[in-house]
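J.: sequence and predicted structure below; questions after.
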Amino acid sequence: EITEERLLEMQSVLNTTQYDHAVFYQNALEQWLRGDFTNAVDVHNYIWNLQDGTVGEAKRLLTPEEEVNYIDQYFR
């Protein structure tokens, strides 16, 4: 589950480790820390492409109802 605590932890790791795409990750985390997840599909697919993904390309954000159901199913 994406929580502020986890985002801050990811930001801390990013600030203490060398990553090839650090600027991209930092920008994504900053947006998410502001509560704006509208870039989630782009972030997912960017990382998916970096890892030569072949299955699981994101097409759209979940609807609010789908998001609640997903959280209930996997985190509650």
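T.: Thanks, I have it.

J.: drop to CA atoms for contacts and neighbour counts, all remaining ones
T.: Fine.

J.: pull the number of nearby residues for V13.
T.: Neighbour count for V13, taken as other C-alpha atoms under 10 Å: 12.

J.: wait, L7
T.: L7 has 15 nearby residues by other C-alpha under 10 Å.

J.: surely it touches N27?
T.: No. Here L7 does not reach N27: they are 12.0 Å apart, not a contact under C-alpha atoms under 8 Å.

J.: need the overlap of contacts for those two.
T.: With contacts defined as C-alpha atoms under 8 Å, 6 or more residues apart in numbering, no residue is shared by L7 and N27.

J.: try this one next to it:
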Amino acid sequence: MKKTIVYLTAAFMALGIIALGALKVSDNQGYAESSKSAQVSDEKAMEESTQKMEGLEFVQSVPKDASENALWAMMHKMTHQKVIASEKWGLIRMNDESIAKAEEILIASDFKSKEDLLQIIERWKNGQFDQVDDEHNFIWGMQGGSIGEARGILTEEQEKEFIENNFTGE
């Protein structure tokens, strides 16, 4: 009887070790597949980030007394000119006029996010776009974004292509 218990215990332990090994191999394969999928997704986002988009809006259409949500939407759409993202919905040309309009709305506001957004606007006014992907994601997050997270910043050449594809005939 003791031998049977010892054999059964050894058999269960061996099965447990085999099962753990199989799970580890499965996890590694899943990691490799998800890593490969992320790489393909990043390449697709890079390709799509300069293509023609729908939803062009003009800064003149944003009222001076815009709500905080409207300002978030405006600034979010402005960043699309400069960021790499898998999805971009809507766009407003980021230029001196749109930056000044956003600043004007902010200065006259009592928005909860006023100070954070003024810091972003100040960087944009000074031509500092090295954080624009993080700024996009900050604004996108305030809007409750779940699709279209920025994954980087377009090169100057890519941004020129985006502008040519989307803002000709303004």
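T.: Received, thanks. Keep in mind that what you see is a predicted model, and the values were worked out from it rather than measured.

J.: helix or strand: which one has M78 of structure 2?
T.: helix 68-79 (DSSP states H and E).

J.: how would you label the aligned partner of E5 of structure 1 in structure 2: helix, strand or coil?
T.: In structure 2, the residue matched to E5 of structure 1 (TM-score structural alignment) is E97. Going by DSSP: H, G, I helix; E, B strand; the rest coil, the secondary structure assigned to E97 of structure 2 is helix.

J.: F138 of structure 2 versus E97 of structure 2, what's the distance?
T.: Distance, E97 of structure 2 to F138 of structure 2, using C-alpha to C-alpha, to the nearest Å: 22 Å.

J.: ok, those two, which is more surrounded?
T.: Legend: neighbour count by other C-alpha under 10 Å for E97 of structure 2 and F138, higher for F138 (19 against 12).

J.: can you tell me the helix or strand for the equivalent of that one over in structure 1?
T.: Taking TM-score structural alignment, F138 of structure 2 has Y46 as its aligned residue in structure 1. Y46 of structure 1 is part of helix 40-50 when elements are defined by DSSP H and E.

J.: all the helices of structure 2, residue numbers only.
T.: Along structure 2, counting by DSSP state H, helices occupy 2-48, 68-79, 96-107, 114-125, 132-142, 156-166.

J.: any chance of CSV for those helices, columns distance to E149 of structure 2?
T.: Listed next are the helices of structure 2 as CSV, based on distance: least, C-alpha to C-alpha, whole Å:
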stretch, distance to E149 of structure 2
helix 2-48, 10
helix 68-79, 11
helix 96-107, 22
helix 114-125, 18
helix 132-142, 6
helix 156-166, 18
